[in-house]
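A.B. asks: quick one: sequence and predicted model below, then my questions.
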Amino acid sequence: MRWKDDVRQRAESHRIPLSDGNHIPVLGLGTYGDPRTTAKGTALDCVKLAIDEGYRHFDGALVYFNEHEVGQAIREKIADGTVRREDIFYCGKLWNTFHPPQLVRPALERTLRSLKLDYVDLYIVELPMAFKPGNEFYPKDQDGNYIYHHTDLCATWEALEACKDAGLVKSLGVSNFNRRQLELLLNKPGLKHKPVSNQVECHPYFTQPKLLEFCRQNDIVIVGYCPIGSSRDTSWVNVKSPPLLEDELLVSIGEKYSKSPAQVALRFNVQRGVAVIPKSFSPDRIRHNFQIFDFSLTEGEMKAIEALNKNTRFVELLMWSDHPEYPFHDEY
């Protein structure tokens, strides 16, 4: 058991406090995989491997269609004594078709049934844009246009607060919210539980300095998705920006520390107090991405990497840019 205690201890020290008294592990595993191309059992195997490697934070969502596998992996590693439930931090997401207040708790309960867990550690509003409620996650009309729904973020938030009060979730957060949308919640009359986190794209080519500063001032932790760039899938990724991991500066700093550009990019965000959730279903890369706690970047290296910022998103979600609450028209 000695090595298990050692891993547990290491995992304990890599956590960021949240404003509600809970903690978020600074490095997590993203579990998104295209359900059309990802083999069954992939998420199950990868989450079990990740837990053995020391990961304690898992980022999932109902619309990833694999929460049952992620939950099974977590339960198996609890059953074999590797971890306890309280060691694991699971983040689930409220999808766009469940924004009406009466649909919020049923959506969360659906996630809990898939996971076969009693609670999630963090539940976040995946996007500030509501879609027409119904059985379709991506509702479209006969002309192929997305069908939107009126968004009342404050009413959705109040329904989430009730879920926290009922013990179904430990912490509440948001994702892809801009400053205006965050302020809407922060200034909501009768706010009971403020958002503890905002999950947004964040990496050396898109460092989010203004949003990061605003969130720091309001005790909101940034959780960075695509922290090592993203796939080059032109159906949803902006490929005008060059591949992050080929950047000369990241390569040269990596050579100095015998680390890869990916490890340097992850370390950069972690040192800024940004939690990161690199997604991988490759066992080697899952192991590799966790190996960022045995070196530190100097102040000069941090500044140099910050200067790489191009203010370019990989994930623009342009197909929804006509939604009244599309978050990326604002500067931040």
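C.D. replies: The structure has been received and is ready for your questions. Numbering: from 1, shown residues only.

A.B. asks: CA only for contacts and neighbour counts going forward, please
C.D. replies: Noted.

A.B. asks: how about the longest helix anywhere in the chain: buried residues?
C.D. replies: In the chain, with assignment by DSSP state H, the single longest helix is helix 101-115. Within helix 101-115, the residues scored as buried using 16 or more other CA atoms under 10 Å are Pro101, Val104, Arg105, Ala107, Leu108, Glu109, Thr111, Leu112, Ser114, Leu115.

A.B. asks: second structure follows, compare the two:
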Amino acid sequence: MFIGLMSGTSVDAVDGVLVDFPPAAPPRVLAYASREFDAVLREQMLALNRAGENELHRAALAANALADLYAGVVSDLLATAGVEATAVRAIGAHGQTVRHQPAAGYTLQLNAPARLAETTGIAVVADLRSRDVAAGGQGAPLACGLHQAVFGGADPVVVLNLGGMANITVLPGRGPGKVIGFDTGPANALLDLWCQRHTGAAYDAGGAFAAQGQVDAALLAHFVASTPWLAVPPPKSTGRDDFHAEWLDKRLAEFTARRGAEMAPADVQATLVAFTACTVADAIGAHAPGTTAIYVGGGGAANPVLMDALRQALQPLPVEPTDALGVPAQQVEALAFAWLAHAHVEGLAGNLPDVTGARGPRVLGALYPA
């Protein structure tokens, strides 16, 4: 058995799964648990996405706090499944991304894996992205191998993850072609940011804030036209280094100056939803023209307004949560990091070079023994 822990760029919660990997069979999730970030740790993590005073000290303390949060999720998983820590071979712990600069040769996920191993008594596989970056890759997305193993079938489909950022895995089915995957742009990161600024809520529960507004076609066009990254061919990845408060504020200021009037906050939220939907649809249209269905994982799958926007942008293709394929949407990313921990322990490559752009397959991560 293995545990996978995922805390994504939305910085909303840690999702964890306890997974069995039977020989010659799909992985089987035995337990799921989730714990939310408290407001203080969430703000500390978001602040560490920007340069600031005494960064190294603040980052170390935040990493320790994250490891303690991870340990709480591990405890919940073991209690739910009724198993002992000694029955788990390793934990795959993603850490919290605070910088992602593959073009500069690095990606940084805050974590304290030695502390997590010491607290739980379970070996930890961490730092799962940096080897791919060292091999010339993007270090992301890394869930594509899991998507291929679990969701691959006869028909060509796309698996869409809606976390802080959006990314797709294109599975060719039995037809010609290779598995490809890449980030398509922002998802929950900008939606959460704008919602918190104007409502005080950490995220737009049920898409209620966006539902109050109307999509502004001119603002949507400005978002697209002013973001040359969208036209960069894969392999590519992104994060809060590219899409952040300053990115949004600059474009809103440009648009307001042109129009001569500020937009209603709910209209901006609705337009940000449309921005995610149209960038996903454009990416699928360009790189998965033969796909038959889109299956959605990640927190964004629980936002009905975003899901409706995707269905409209991608019609007539069906757009459904990964639940339809037997894996609940909120568990997919954590399952991927259990899968990566399993691959590390077995000495298997965890990356797909056609996805990340790395020079070849690599065993990912570093092991911290129990």
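C.D. replies: Now that the structure is in, tell me what you want to look at. Quick caveat: nothing in here was measured; it's all calculated off a predicted structure.

A.B. asks: give me the TM-score for this pair.
C.D. replies: TM-score for the superposed chains, counting by TM-score structural alignment, normalised by the length of the first structure: 0.30, backed by 175 aligned residues with a CA RMSD of 6.9 Å.

A.B. asks: looking at the buried residues of helix 101-115 of the first structure, which is nearest Ala155 of the first structure?
C.D. replies: Pro101 (6.1 Å; CA to CA).

A.B. asks: distance of Leu211 of the first structure relative to Arg179 of the first structure?
C.D. replies: To Arg179 of the first structure, Leu211 of the first structure is 7 Å away according to CA to CA, to the nearest Å.

A.B. asks: can you give me the helices in the second structure?
C.D. replies: Going by DSSP H, the second structure shows helices at 39-47, 55-81, 113-120, 130-134, 144-151, 188-199, 208-211, 217-225, 245-259, 265-287, 304-314, 332-345, 353-356.

A.B. asks: compare those helices and report which one is nearest to Ala33 of the second structure.
C.D. replies: Per CA to CA, nearest to Ala33 of the second structure of these: helix 55-81, 5.8 Å.

A.B. asks: name all residues that make contact with the closest residue to Val29 of the second structure other than its chain neighbours.
C.D. replies: Spatial nearest neighbour of Val29 of the second structure, chain neighbours left out: Val19 (4.5 Å); criterion: CA to CA, 6 or more residues apart in numbering. When contacts are counted by CA atoms under 8 Å, 6 or more residues apart in numbering, Val19 of the second structure is found next to Met1, Phe2, Ile3, Gly4, Pro27, Arg28, Val29, Leu30, Ala31, Leu335, Ala338.

A.B. asks: please indicate which of those are buried?
C.D. replies: Judged by 16+ other CA under 10 Å, buried ones among the contacts of Val19 of the second structure: Met1, Phe2, Ile3, Gly4, Pro27, Val29, Leu30, Ala31, Leu335, Ala338.

A.B. asks: Serialize these to CSV and add fields for distance to Arg197 of the second structure.
C.D. replies: Formatted as CSV, these follow (distance: CA to CA, whole Å):
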residue, distance to Arg197 of the second structure
Met1, 41
Phe2, 38
Ile3, 35
Gly4, 32
Pro27, 40
Val29, 37
Leu30, 38
Ala31, 35
Leu335, 32
Ala338, 34
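
A.B. asks: re the thing from before, the helices of the second structure: which one's closest to Leu171 of the second structure?
C.D. replies: That would be helix 144-151 among the helices of the second structure, by CA to CA, at 6.6 Å.

A.B. asks: so what does the closest one touch, helix or strand wise?
C.D. replies: Helix 144-151 of the second structure is packed against strand 165-171, helix 332-345, with contacts defined by 3 or more CA pairs under 8 Å, 6 or more residues apart in numbering; DSSP states H and E.

A.B. asks: ok, which of the ones you listed comes nearest Asp15 of the second structure?
C.D. replies: Per CA to CA, nearest to Asp15 of the second structure of these: helix 332-345, 6.0 Å.

A.B. asks: buried stuff in the closest one?
C.D. replies: 332-345.

A.B. asks: which strands or helices does it pack on?
C.D. replies: By 3+ CA pairs under 8 Å, 6+ apart, helix 332-345 of the second structure packs against strand 2-6, strand 13-20, strand 90-93, helix 144-151.

A.B. asks: now Arg75 of the first structure, what's its secondary structure?
C.D. replies: Three-state call for Arg75 of the first structure (DSSP: H, G, I helix; E, B strand; the rest coil): helix.

A.B. asks: so what's the residue count around it?
C.D. replies: Around Arg75 of the first structure there are 19 other residues, counting by other CA atoms under 10 Å.

A.B. asks: show me the contacts for it.
C.D. replies: With CA under 8 Å, 6+ apart, Arg75 of the first structure has no contacts at all.

A.B. asks: tell me the spacing between it and Leu115 of the first structure.
C.D. replies: Distance from Arg75 of the first structure to Leu115 of the first structure, by CA to CA: 9 Å.

A.B. asks: columns distance to Ala79 of the first structure on top of the buried residues of helix 101-115 of the first structure, output as CSV?
C.D. replies: Output for those, formatted as CSV (distance: CA to CA, whole Å):
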residue, distance to Ala79 of the first structure
Pro101, 36
Val104, 30
Arg105, 28
Ala107, 27
Leu108, 24
Glu109, 23
Thr111, 21
Leu112, 18
Ser114, 18
Leu115, 15
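
A.B. asks: ok, so of these, who is nearest Leu49 of the first structure?
C.D. replies: Leu115 (17.6 Å).

A.B. asks: what about the closest residue to that closest one other than its chain neighbours, helix or strand, and which?
C.D. replies: Nearest non-adjacent residue to Leu115 of the first structure, counting by CA to CA, 6+ apart: Gly71, 3.9 Å away. Using DSSP states H and E, Gly71 of the first structure sits within helix 67-79.

A.B. asks: next SSE after that helix?
C.D. replies: Downstream of helix 67-79 of the first structure (by DSSP H and E), the next one is strand 89-94.

A.B. asks: packing partners of that following strand?
C.D. replies: strand 57-59, helix 101-115, strand 120-125.

A.B. asks: switch to 10 Å and redo it
C.D. replies: strand 23-25, strand 28-30, strand 57-59, helix 67-79, helix 101-115, strand 120-125, strand 169-175 (3 or more CA pairs under 10 Å, 6 or more residues apart in numbering; DSSP states H and E).

A.B. asks: ok, how many other residues are close to Val264 of the first structure?
C.D. replies: Val264 of the first structure, neighbours per other CA under 10 Å, totals 31.

A.B. asks: now do Glu299 of the first structure
C.D. replies: 9.
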